[in-house]
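Chemist: pasting the sequence and the predicted coordinates here, then a few questions.
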Amino acid sequence: MAEFAPTHDITRRRPQTLRTGMVLAIVLVSYFMIVLDNSIIFTGLPQIQADMGLSPGGLAWAQNAYTLVFGGLLLLGARAGDLLGRRRMFVVGLVLFGFASFLVGTAQSETWIIAARAFQGIGAAIVAPASLALITATFPAGRERTRAVAAYGTTAGLGASLGLVVGGALASALSWRAGFFINVPLAIILILAACKYLPAFEAHEGRFDLTGAIASTLGMGALVYGIINAGEQGWTDPVTTWPIALGAAVLIVFVVNERRAKQPILPLRLFASAERSGAAVVRLLFAGTMIAFFFFTTQFFQGVYGWTPLQAGLGFLPMSLVQFVSSLFVSRLTRRFGSAPVLVVGLTLVTAGMAWMTQLTGEAPFLAGAVGPLVLLGLGQGLAFGPLTAAGIAGARAEDAGAASGLVNTAHQLGSTLGVAILTAVAAGAVTLEQHVIDAYLGGTVMLVLALMVAGITLAPHSFPRARQSPATTIADGGSRDARGKEGR
């Protein structure tokens, strides 16, 4: 995967014709649409369940079908961009995503909506790695790329939060379907803008690692299926144990295949860097907890507080607004203190907010019971997302840039899938909806503590600012000397 070397040449040769502002805008809006769609469904879940008579497992699959296919095919999507051309695949992904959104909006049954959500995941798996790779290819290492990566990380957090508000407003005013229909004209606008403003990056010869793509998707699918079934049938049920065992076996096959493949979709050398490996694990745990938080909290707001979808969406505003404001200071803070300290502080605040949410009850007023922890969660997310994204691509070789970008998004989406599945299973024994949600918060707190520990061990030692170092380049533009040394050997 060697597209990234020539793209820097494009930037140098055509500084007046390449409109980097438009490239960044297209990238951020497209990624915002994808992340938004990941959470816009949450406030409409009670309506969807009522319309189609979904079981709790079916309700979880309406969310997980998207994130599972999205995460499973992300690495293949990144490879497709390298081999077939980044702009071409970006446009193809938008076409698929827009059409799939229309199918979700017109769904009439459980099978239909789950299949359409999976189809959406295919389009997203093509667009998402291209978006982060376009940033790496378009913006030279240094302050420009650091700011672009920070904006990308902020978009991930804001898309997840604002999706709840947008979804709630549309579900209350029109229908849960409206949140998916709006993707159609938005995708068309992005397609036209991409054809006009995105540079035509060179395609390269190579082969697709279909075995790796199929093994990763089937392995994760079986694993998630077993975990979701555990919430309904128990951990000893054969329909739980066999899929989990099969999933683990297929994932071992995936790792073996990646070691032997001449052109793997996930070069295992990416994990030679403790920073990138740690960032992947932290992102998996962090994203899994936060997506599950949205999944359960919207049910609490509507099922326990008795709110409408709009009220439930607006209930997340304290978190969304604080997250937006805090994200504006990330670049300044990382220049002064380093990326990892900012990330660790952000994760600490999110963990504290989640632990505080375990004290929420139906009797506690929203202002007294929920606003405080929501503010902490927003503040922490705003600080954490940018540095965490930068850590995921730290020090990657030019030929591995596409795979590194895919790994960042894969960890996010597979974490989201596993988070909802695991915490649904953890909370399955609760008698009331209120206790169901609180149990999920407890499980989420444990996941965040683990994420904080991993970040402290793998990221913090490598990212403190050094004298005479260019601003904010510790993680985003090359990682530690240790990582560079390993990559260079």
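Modeler: Alright, I've got the coordinates. These numbers were taken from a predicted model, which means no experiment stands behind them. Numbers count the residues shown, from 1 in each chain.
Chemist: all contacts plus neighbour counts: C-alpha atoms, from now on.
Modeler: Noted.
Chemist: and the gap between residue 377 and residue 320?
Modeler: 9 Å (C-alpha to C-alpha, to the nearest Å).
Chemist: tell me which element the residue nearest in space to the middle of the chain falls in.
Modeler: For the chain, the residue nearest the mean C-alpha position is residue 412 (3.5 Å; C-alpha atoms, centre = their mean). Element membership for residue 412 (DSSP states H and E) is helix 401-426.
Chemist: by contact count, what packs against the next helix or strand after that helix?
Modeler: Sequence-wise, the next helix or strand downstream of helix 401-426 (DSSP H and E) is helix 433-458. When contacts are defined as 3 or more C-alpha pairs under 8 Å, 6 or more residues apart in numbering; DSSP states H and E, helix 433-458 packs onto helix 274-303, helix 339-357, helix 401-426.
Chemist: how about helix 433-458: buried residues?
Modeler: 433-452, 454-456, 458 (16 or more other C-alpha atoms under 10 Å).
Chemist: again, but for stretch 125-145
Modeler: Quick answer for stretch 125-145 (16+ other C-alpha under 10 Å): 125-140, 142-143, 145.
Chemist: run the chain-centre distance for it.
Modeler: 16 Å (C-alpha atoms, centre = their mean, to the nearest Å).
Chemist: got it, and stretch 440-454?
Modeler: 17 Å.
Chemist: also stretch 454-464?
Modeler: Its chain's C-alpha centre and that of stretch 454-464 lie 21 Å apart, by C-alpha atoms, centre = their mean.
Chemist: dropping in the other structure now:
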Amino acid sequence: MNAVRTQTDRATGRTPRPGAALAALAAAQFTVMLATSNVNVALPQIRAGVGLSDGGTTWVVNAYGLAFGALLLAGGRIADLLGRRRVLLTGLALFALASLAAGLAPSAPVLIAARALQGLGAAAIAPAALALALDRAASGPGRGRALSVWGAVSGAGGACGVLLGGALTQAWGWPWIFHSVALGAGLVLASVARFVPRSPARDGVRSPGRNGVPSAGRFDVLGTFTVTLALTCLVWGLTTARGSGWADAPVLGALGATAVLLAAFVAIELRRPDALVPARLFAGGQVAAGNLLTALLGSVWIALFFFLPLYQQQVLGYGPLATGAGQLPLAAANMLGASLAPRLARRLGARTAVVAGLLTEAAGLLWLSRISADGSYLADLLGPCVLIGLGLGIAFVQLTALAVDGVPGKDAGLAGGLVNATRQVGGAIGLAALATLAGSVTAHAATRQAHLEALTTGYRAAFAVSAAVLAATAALTPLLTRRTGTRTATPAAQPAPEPRTSTV
């Protein structure tokens, strides 16, 4: 591995800078996560600015999440086939241009279309960046450090997005939410181009075709189209259900179409030698367990950054800037938890570290379920946010390690797309279910409580159920990971064999 990198660096004329490369790749992931949450606190201003309806306001958020979640598997496989660095740079360029277009949008349709293009760019960025980061630390302690950085920036990106969105909206107006992301993506693009070297021999894994011309025939077009359409129907149906209800005919039609398309996808993949999700991806390690547990974590994670700002703004009366600043302790605790995760895994075992992280986050959410309508930040939010951040950082790092454990190097981009997709889809399912729960609890409570008290009752229910989901996830972890023992997925404990952990 080191010899390959040395030859690559000589070929490109660059001095190896592993730290700078990892920082550039982590910045790409941070930018993607930032865009998932930075618009939440500015939705009222965005609505007034471009004349959005209630449904249109929802789609400012949904358009990004829909394109991102539906296209992640395709983005990961394309990165494996065409070259991860090339796909990452292309995705960053598209992301920057779409962000600029969103900030300049003169009307609601243009804004929503720009958000969808942002999601398309993010679907190329996330899996390619993760695969490149793991390649530069294929095993041993370096792999643990890389995953720690990934966990820190992923969790902190969501929290910092709320802060940045609030600060920019209050200071210069909502367009600067998107302008700042465009500027950041441009800087990340330059950093990746400068510090992440090409790897001509390994950056793409297309096999030679006739006369030595690379063949693109290994891309599973039919499988990709089917699963992308299935994920689109699923995410659309779930996000629409939040506003129109689960019994709405279009929602039921979308969920029914999802079931049919997923069944068709399985049938297609079983018959294709160039399957989008090949069986070899699950042949070793804990990929299936890691992705299932990640989906359950995502169902709570995405909802947290939806309900917490709502409580701060609608109940406590905070402005956008104060709401964003209130996320800082959570972000700091998340980074601390991510940095501690490899040490805990070495000392306690990977399985125990996952359980500890999930239970810590569950304790924080259970604490949040005691919020009150006349509460305060210090009494009701600070302690729970610290616990949630610590647990989230630990759990995210270890579950990402599980989800890429034992994956063949040629499938690393797909593995990165899969773990991101399961988190996004889990988040869409969790948010739809919890929003419906909170809405119905609030409506019931409104018959006997004041408005703010009824809202708080709904939020308390969402946080309590989130805590229960994480507790159940912690209970499932030993059952799902018992096959390979307690330390298999520890990112820094036991170096995995080179052929399966090299991710370029």
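Modeler: That came in fine, so what should we check first? Keep in mind it's a predicted model, so treat the numbers as computed, not measured.
Chemist: mean per-residue distance, the helix holding residue 412 of the first structure versus the second structure.
Modeler: When the second structure is superposed, helix 401-426 of the first structure averages 2.1 Å from its matched positions, counting by mean C-alpha distance after the TM-score superposition for the first structure.
Chemist: just checking, what packs against that helix?
Modeler: Using 3+ C-alpha pairs under 8 Å, 6+ apart: helix 401-426 of the first structure touches helix 56-84, helix 110-138, helix 210-233, helix 274-303, helix 371-392, helix 433-458.
Chemist: again, 6 Å this time
Modeler: The contact analysis (3 or more C-alpha pairs under 6 Å, 6 or more residues apart in numbering; DSSP states H and E) places helix 401-426 of the first structure against helix 56-84, helix 110-138, helix 210-233, helix 274-303.
Chemist: and the contacts of the third one?
Modeler: Helix 210-233 of the first structure is touched from outside by 72, 76, 240, 243, 244, 247, 250, 251, 254, 421, 425, 428, with contacts defined as C-alpha atoms under 6 Å, 6 or more residues apart in numbering.
Chemist: matching residues in the second structure for stretch 166-174 of the first structure?
Modeler: Counting by TM-score structural alignment, stretch 166-174 of the first structure pairs with residues 164-172 of the second structure.
Chemist: oh, that last question was meant for stretch 388-400 of the first structure, not what I typed.
Modeler: Going by TM-score structural alignment, stretch 388-400 of the first structure sits over residues 399-411 in the second structure.
Chemist: contacting residues for the equivalent of residue 115 of the second structure over in the first structure?
Modeler: Correspondence of residue 115 of the second structure to the first structure, assessed by TM-score structural alignment: residue 117. For residue 117 of the first structure, the contact set (C-alpha under 6 Å, 6+ apart) comprises 65, 66.
Chemist: would you mind measuring from residue 117 of the first structure to residue 215 of the first structure?
Modeler: According to C-alpha to C-alpha, residue 117 of the first structure stands 20 Å off from residue 215 of the first structure.
Chemist: do the same with residue 66 of the first structure
Modeler: Residue 66 of the first structure is 18 Å from residue 215 of the first structure, by C-alpha to C-alpha.
Chemist: out of the two, which sits in the more crowded spot?
Modeler: More neighbours surround residue 66 than the other of residue 66 of the first structure and residue 215, with 27 against 21 (other C-alpha atoms under 10 Å).
Chemist: aligned to that one, what sits in the second structure?
Modeler: Under the alignment by TM-score structural alignment, residue 66 of the first structure pairs with residue 64 in the second structure.
Chemist: can you give me the strands for the stretch 151-300 of the second structure?
Modeler: In the stretch 151-300 of the second structure, no strands are defined using DSSP state E, counting those that start in this stretch.
Chemist: residue 180 of the first structure: which of the helices and strands packed on helix 401-426 of the first structure is closest?
Modeler: Nearest of these to residue 180 of the first structure, taken as C-alpha to C-alpha: helix 110-138 at 10.4 Å.
Chemist: residue 215 of the second structure: how many residues sit nearby?
Modeler: Count around residue 215 of the second structure with other C-alpha under 10 Å applied: 14.
Chemist: state the distance from residue 282 of the second structure to residue 227 of the second structure.
Modeler: 18 Å.
Chemist: an error on my part: the question was meant for residue 444 of the second structure.
Modeler: Residue 444 of the second structure is 38 Å from residue 227 of the second structure, where distance means C-alpha to C-alpha.
Chemist: ok, the two, which is more surrounded?
Modeler: Taking neighbours as other C-alpha under 10 Å, residue 444 of the second structure and residue 227 compare with residue 227 leading, 23 against 14.
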